[in-house]
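Participant: quick one, structure for this:
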Amino acid sequence: MINGKRILCVIPARGGSKGVSRKNLRDLNSRPLLGWPIRAAKDSKYIDEIICSTEDSEIAELARDLGVRTPFQRPSELASDEAATADVLLHAIDSLERTNQIFDYLLLLEPTSPLTEASDIDQAIEVLDAESANFDSLVTVCESISGHPNFTFEFVNSSKLLKSINQKDWKLYRRQEINPLFFVEGTLYLSKISTFKTHKLFIQPKTFGMEIPRWKSFEIDDELDFLLIAAIMSDAPDRFPKEN
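Facilitator: Okay, the predicted model is just below:
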């Protein structure tokens, strides 16, 4: 808890995956991909309950082996490619509330962002709780550089002639000359449960953006991502230790 408020962490991990087959069970730096968000959540100072939401029996067994609860089986309609994450989380909240398990904050950790650390989680919880009069949710963001509109072009029809999408006159800007823009990168998502139920999103009218370094923004979408993130972890073995 933090200041008497209870915190629920939900880790969604379905069995199906188009980019990398069975990726939640896949080894990354000698630990299952699912094991990284579980490790971060268990090391947090504030989280009261960690659950894994899955429809897959093998993933559920792994989650339990790693020390987190799987108090329900996710319905098949919430495990499809089209299922919205918000519906998955609302199902989890409702399932717990029906057994009188009530929480104040909801934290979403996705296995596809395995570079999340307990320190990120604790910082986010402390910030949102301290700013709770002004903000209802918090998401992590990273500065957008290569994808900045001033560096982005489109083709004019099929001629291959480049046209800037954000400038009247073509100009090669230096990074120091552009206005910083940020993208929501997925390290973690945090919200008051009351406002999440209303908006069904983490991006709400009063959302705090917590900036994180670029190296934390890498996500697992394909085989190359496994190689890149494994290299990052290997370069910081004290922060991302291999499983004994």
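
Participant: please count neighbours and contacts with C-alpha atoms only from this point.
Facilitator: Noted.

Participant: how about the helices of the chain, start to end?
Facilitator: Assigned by DSSP state H, the chain shows helices spanning 35-42, 57-65, 85-97, 118-130, 193-199, 223-234.

Participant: tell me, what residue is most central in this protein?
Facilitator: Gly186 (3.4 Å; Cα atoms, centre = their mean).

Participant: mind jotting down where the strands sit in this structure?
Facilitator: Counting by DSSP state E, the chain has strands at residues 7-12, 27-28, 31-32, 49-53, 105-108, 137-144, 153-156, 161-164, 181-192, 207-211.

Participant: one more sequence to fold, the one below, so I can look at both together:
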Amino acid sequence: MALLGNAVNLAIIPARGGSKRIPHKNIKPFCGKPIIAYAIENAINSGVFDEIIVSTDSQEVAAIATHYGAKVPFLRPQHLSDDHTPTLPVIAHALETQQVYDEDNVCCLYPTTPLLPPHCLTQAYMTLCENTNVRYVFGALQYAHSPWRSFGLDSIESSGSVDSKAHLSNECSVESFAPTLLHPEFELTRSQDLAPLYHDAGQFYFAKALCFKRQLPIFTPHSRALILNPLHAHDIDTPQDWQLAELKYQILHT
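Facilitator: A predicted model of the protein is given here:
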């Protein structure tokens, strides 16, 4: 595709080496190749980017990233590579190491996005370029089950609270609990009559470099959400998430 204007278009993929819940998650084989390879290839195939950079603290991640076509011009410092480091400081650091102008277009693309089609990145880029008052464009998903009908579980047994991680095992959790509706005003409302709610899909954030440099908040009225097909995004935090994402990928590619 033809790039708009004279701005440079840069993709930055934050991919640190450590991961506790899924060891080596960002380079773990996913349906035949390292999962980060899909993000790199999708960025290339979108036709948007002049350069694709991976921000990592790992030589192993760097080697795999360069093999699939990305550049790794620096290694990320350790203070930006722990479990608690937010995304915006990582992208701001990457921009500081490169000659990136405020008006350049930057996409933070997560490495665990194997389901995301390249055209979503293209559409997000076009949305950003065509709306000068927009700070960020990001992928969003509609909640499959409306949070308006959500409830908390308060244990009424002396044995303790409800096991919030029971769903991660192969066993069902049997607890004695009392549900407390968070929005009791909607208890009798039909689910189809409830207003839809959305959440960040955790796939990408597209913005002018200045927004990332200043670490401006993403979820504001100055941003735009690109609503994704549920098959095109899946948050991968646990082994069960990984299995479900692979099933989605197989559905999309068979």
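
Participant: any chance of the strands of the first structure in a markdown table, with distance to Glu219 of the first structure too?
Facilitator: Below are the strands of the first structure laid out as a markdown table (distance: least, Cα to Cα, whole Å):
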| stretch | distance to Glu219 of the first structure |
| --- | --- |
| strand 7-12 | 15 |
| strand 27-28 | 12 |
| strand 31-32 | 15 |
| strand 49-53 | 19 |
| strand 105-108 | 15 |
| strand 137-144 | 13 |
| strand 153-156 | 25 |
| strand 161-164 | 28 |
| strand 181-192 | 8 |
| strand 207-211 | 16 |
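
Participant: and those strands: which comes nearest Pro114 of the first structure?
Facilitator: Nearest of these to Pro114 of the first structure, taken as Cα to Cα: strand 181-192 at 8.0 Å.

Participant: the closest one packs against which elements?
Facilitator: The contact analysis (3 or more Cα pairs under 8 Å, 6 or more residues apart in numbering; DSSP states H and E) places strand 181-192 of the first structure against strand 105-108, helix 118-130, strand 137-144.

Participant: mean per-residue distance, it to the second structure?
Facilitator: Comparison of strand 181-192 of the first structure with the second structure after fitting gives an average deviation of 1.1 Å (mean Cα distance after the TM-score superposition for the first structure).

Participant: and that strand, which stretch of the second structure?
Facilitator: With the alignment judged by TM-score structural alignment, the segment of the second structure matched to strand 181-192 of the first structure spans residues 197-208.

Participant: off-centre distance for that stretch?
Facilitator: 7 Å (Cα atoms, centre = their mean, to the nearest Å).

Participant: buried residues, that stretch. List them.
Facilitator: Neighbour counts over stretch 197-208 of the second structure (16 or more other Cα atoms under 10 Å) mark Asp200, Ala201, Gly202, Gln203, Phe204, Tyr205, Phe206, Ala207, Lys208 as buried.

Participant: list the contacts of that stretch.
Facilitator: 102-110, 112-113, 116, 124-125, 128, 135-143, 146-147, 228, 233-235 (Cα atoms under 8 Å, 6 or more residues apart in numbering).

Participant: contacts only, for Met210 of the first structure.
Facilitator: Contacts of Met210 of the first structure by Cα under 8 Å, 6+ apart are Ala124, Leu138, Val139, Thr140, Val141.

Participant: what residue of the second structure takes the place of it?
Facilitator: With TM-score structural alignment as the criterion, Met210 of the first structure matches Leu226.

Participant: which residues does the one in the second structure that sits across from Lys42 of the first structure in the alignment contact?
Facilitator: Taking TM-score structural alignment, the alignment pairs Lys42 of the first structure with Ile44 from the second structure. Going by Cα under 8 Å, 6+ apart, Ile44 of the second structure touches Ile52.

Participant: could you rerun that using 10 Å?
Facilitator: With contact set as Cα atoms under 10 Å, 6 or more residues apart in numbering, Ile44 of the second structure has these partners: Ala11, Tyr38, Asp50, Glu51, Ile52, Tyr68, Gly69, Ala70, Pro118.

Participant: over to Leu227 of the first structure?
Facilitator: Leu28, Asn29, Ile220.

Participant: state the distance from the nearest residue to the last one once chain neighbours are set aside to Gly67 of the first structure.
Facilitator: In this case it means Ile220 of the first structure. Nearest non-adjacent residue to Ile220 of the first structure, counting by Cα to Cα, 6 or more residues apart in numbering: Thr112, 4.7 Å away. Distance of Thr112 of the first structure to Gly67 of the first structure, computed by Cα to Cα, to the nearest Å: 19 Å.

Participant: so those two - more neighbours on which side?
Facilitator: Thr112 (22 against 15; other Cα atoms under 10 Å).

Participant: so the more buried one sits against Gly19, correct?
Facilitator: No: counting by Cα atoms under 10 Å, Thr112 of the first structure sits too far from Gly19 to count as a contact (11.3 Å).

Participant: contacts only, for the counterpart of Leu89 of the first structure in the second structure.
Facilitator: Using TM-score structural alignment, the equivalent of Leu89 of the first structure in the second structure is Ile91. Taking Cα under 10 Å, 6+ apart as the contact definition, Ile91 of the second structure lies against Ile12, Ile13, Pro14, Ser55, Val106, Cys107, Cys108, Ala209, Phe212, Lys213, Gln215.

Participant: residues contacting the fifth one?
Facilitator: Pointing back at Val106 of the second structure there. Shown in contact with Val106 of the second structure (Cα under 10 Å, 6+ apart): 7-12, 49, 52, 91, 95, 100, 125, 136, 205-212.

Participant: with the third one instead?
Facilitator: Listed by Cα under 10 Å, 6+ apart, the contact set of Pro14 of the second structure reads 26, 36, 53-57, 76, 81, 87, 90-91, 94, 108-112.

Participant: okay, which residue of the first structure is out on the far edge from center?
Facilitator: Going by Cα atoms, centre = their mean, the residue of the first structure most distant from its centre is Ser159, 39.3 Å out.
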